[in-house]
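Q: Structural data only, the sequence is not supplied:
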């Protein structure tokens, strides 16, 4: 089945995949925030990526993807891995630095601007068709996000700096989606995730070496913190990327991107339940608007073209 055929209509399987990936990213942010209270950002990222990479490569070997990929030249391996420089490399590197200065709620909500970046880049680079209805629903979803962001109290320059790092990471994530768009048509999302996250980890190691920021693996940190970091790596990297790449094989990235607006719903809800972060009435209204807009996008995809 080619991507062209599957993208012409509604695909409930893709909607389920993309929603699940949003849930993984949202809840993964909450777990990361808890770990960051004890472990430095780049160390957290190294643990998360290492765990995810091990899981993905084991699954790729088990399913025979590595054997098939060996039939291609090394240049193909490098080409498929390149998007990993932007995400998780730059995206999560910047994002975790920002998260250490901001809150899990803010990080999840700023991350919801990714669909807007993707929508613009999909039109600019690939001339992907974007209907007026989709633009309006995307704007409505962003209105919900902005309501929630606007309800957050001002906490000084440190929060602002953290949010700027997160925003820069979000743009890198959007660019990653566009780079990966064509690769998933011919290659399995599992092996793509493994390759991209491997090169992402290499970028993080080089980044830390270049700027003299070493990884800190202190023996005084409780084992449960390291286990949480590993768990967040599986949820936020292995599962989330695998699910998302699987979804964009079936629907256009301009549609899939809108479901990423659900990340704040999972992120803010998880931060409220597990981290005790404040949830205001305006935040609740913003979340409701976002869910309504994304639900309408899903319904519109179920209607005949």
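A: Yep, that arrived. Note that this is a predicted model, so its numbers are computed, not measured.

Q: contacts and neighbour counts: CA atoms only from here.
A: OK.

Q: ok, residue 59 to residue 190 distance?
A: Look at residue 59 and residue 190: by C-alpha to C-alpha, to the nearest Å, they are 8 Å apart.

Q: Look at those two and report which has more neighbours.
A: Each of residue 59 and residue 190 has its neighbours counted (other C-alpha atoms under 10 Å); residue 190 has more, 22 against 16.

Q: before we go on, here's another structure to hold up against the first:
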């Protein structure tokens, strides 16, 4: 059934996003001795914008027709907010926080992003978060915190507050991106990467950061393309199929992925923390994957545009100009419907409970 196929796609995308982002962290850390943190953030985002922009251009030329719905005029306000919170304010606050906060404390505090994402999705957008999902998310988050723990955390200071504010910005960013998850993820990530990269590189150079040699720039931008760009595209696919709360919970696995890469690729020691974190995250994953949410729900009439196939939610007529084959993209109408089946808060099931 296509509904379950979409769910599996969403889970795989969210986990893939966590793997790429978490796995890229040790590689980015290896460059930090030669590149300032703020400039590094800018170069990572430039890699996203330039790399994905080139990929999108080549794909468009070869395909001949769009595989995803493009952003429209009405999306620009949401996109501007996403870039502001996730691409500019979040990295800037993180750089400020790192100036005053030890690395161990910062690593622990950064896990607040998952909590912020889930909390906003639940409290503001009213995504369904039952006891099973709440316990699963808590287990994943606790595993990430244990993994980051290195002997204590300083009391609240300006650095800690700045990092917590950065996590809040990224939680807002994740939930706002959910608003655009039906649109082309590569286009969203490209624009966000270009704007955030130019702003952060410009700010870093204005405060005296020196550009590294061309090889280091290429390395940073490549890490950004894979660990931030492709990861963001997968994250948006996860939002499309699972909603913000569940995608954010899966993404909280990123610290574990980073630690695993550090152990197997960089020779870091295997620690009891890693084993405990793996166990807790495994429990959290099981609780999420075993979820079955089913009840009578009402689909209101809706007209929108996104890549789709003709399943139980897409039974509509086509105009002569609409593209053939499936999946395809065109503006289409959903008739009002009341039915019952297992579902997640994807782009067609964001209803109140």
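A: Done, it's in. The structure displayed is predicted, hence computed values, not measured ones.

Q: all strands in the second structure, in order from the N-terminus.
A: Per DSSP state E, the second structure carries strands over the ranges 294-299, 302-308, 328-334, 337-342.

Q: neighbours around the aligned partner of residue 58 of the first structure in the second structure, how many?
A: Counting by TM-score structural alignment, residue 58 of the first structure lines up with residue 54 in the second structure. Neighbourhood size, residue 54 of the second structure [other C-alpha under 10 Å]: 13.

Q: got the contact list for residue 54 of the second structure?
A: Not one residue lies near residue 54 of the second structure by C-alpha atoms under 8 Å, 6 or more residues apart in numbering.

Q: What distance do you get for it to residue 30 of the second structure?
A: In this view, residue 54 of the second structure and residue 30 of the second structure are 27 Å apart by C-alpha to C-alpha.

Q: Ok, residue 188 of the second structure next?
A: 28 Å.

Q: quick one, which of these two is more surrounded?
A: residue 188 (23 against 11).

Q: Quick one: map the more buried one onto the first structure.
A: Residue 188 of the second structure maps onto residue 192 in the first structure, by TM-score structural alignment.

Q: For the closest residue to residue 115 of the first structure other than its chain neighbours, grab the count of nearby residues.
A: Of all residues not flanking residue 115 of the first structure in the chain, residue 257 sits nearest, at 4.6 Å (C-alpha to C-alpha, 6 or more residues apart in numbering). Neighbourhood size, residue 257 of the first structure [other C-alpha under 10 Å]: 26.

Q: right, and the match of residue 188 of the second structure touches residue 80 too?
A: Yes. Contact criterion C-alpha atoms under 8 Å: residue 192 of the first structure and residue 80 qualify, at 6.6 Å.

Q: Chain neighbours aside, what residue packs nearest to residue 61 of the first structure?
A: According to C-alpha to C-alpha, 6+ apart, the nearest residue to residue 61 of the first structure is residue 67 (7.4 Å).

Q: where's that neighbour relative to residue 254 of the first structure, distance?
A: Noted for residue 67 of the first structure: a distance of 33 Å to residue 254 of the first structure, by C-alpha to C-alpha.

Q: Who has more neighbours out of the two?
A: More crowded of residue 67 of the first structure and residue 254, by other C-alpha under 10 Å: residue 254, with 25 against 12.

Q: counterpart of that one in the second structure?
A: Superposed on the second structure with TM-score structural alignment, residue 254 of the first structure falls opposite residue 245.

Q: Could you tell me how many residues sit around the closest residue in space to that match that isn't next to it in sequence?
A: Take residue 245 of the second structure and drop its neighbours on the chain: the residue closest to it by C-alpha to C-alpha, 6+ apart is residue 118, 4.2 Å away. By the criterion of other C-alpha under 10 Å, residue 118 of the second structure has 26 neighbours.

Q: Next, work out how far apart residue 118 of the second structure and residue 127 of the second structure are.
A: Relative to residue 127 of the second structure, residue 118 of the second structure is positioned 9 Å away (C-alpha to C-alpha).

Q: residues shared between the contacts of these two?
A: Residues touching both residue 118 of the second structure and residue 127 (C-alpha under 8 Å, 6+ apart) are residue 245.

Q: show me what contacts the residue lying closest to residue 138 of the first structure once chain neighbours are set aside?
A: Spatially, and ignoring its direct neighbours in sequence, residue 138 of the first structure is nearest to residue 258 (6.5 Å; C-alpha to C-alpha, 6+ apart). The contact partners of residue 258 of the first structure, by C-alpha under 8 Å, 6+ apart, come to 115, 138, 294, 297.

Q: What of residue 160 of the first structure?
A: Contacts of residue 160 of the first structure (C-alpha under 8 Å, 6+ apart): residue 102.

Q: burial count for the corresponding residue of the second structure for residue 263 of the first structure?
A: Superposed on the second structure with TM-score structural alignment, residue 263 of the first structure falls opposite residue 254. Residues contacting residue 254 of the second structure under the criterion other C-alpha under 10 Å number 24.

Q: Settle this for me: residue 254 of the second structure is touching residue 24, isn't it.
A: No. Residue 254 of the second structure lies out of contact with residue 24 (C-alpha under 8 Å); the separation is 9.6 Å.

Q: Map residue 172 of the first structure onto the second structure.
A: Using TM-score structural alignment as the criterion, the counterpart of residue 172 of the first structure in the second structure is residue 169.

Q: I'd say that match and residue 88 touch.
A: No. The criterion here is C-alpha under 8 Å, and residue 169 of the second structure misses it with residue 88 at 9.5 Å.

Q: Tell me which stretches of the stretch 251-353 of the second structure form helices.
A: Counting by DSSP state H, counting those that start in this stretch, one finds helices in the stretch 251-353 of the second structure at the ranges 254-266, 272-289.
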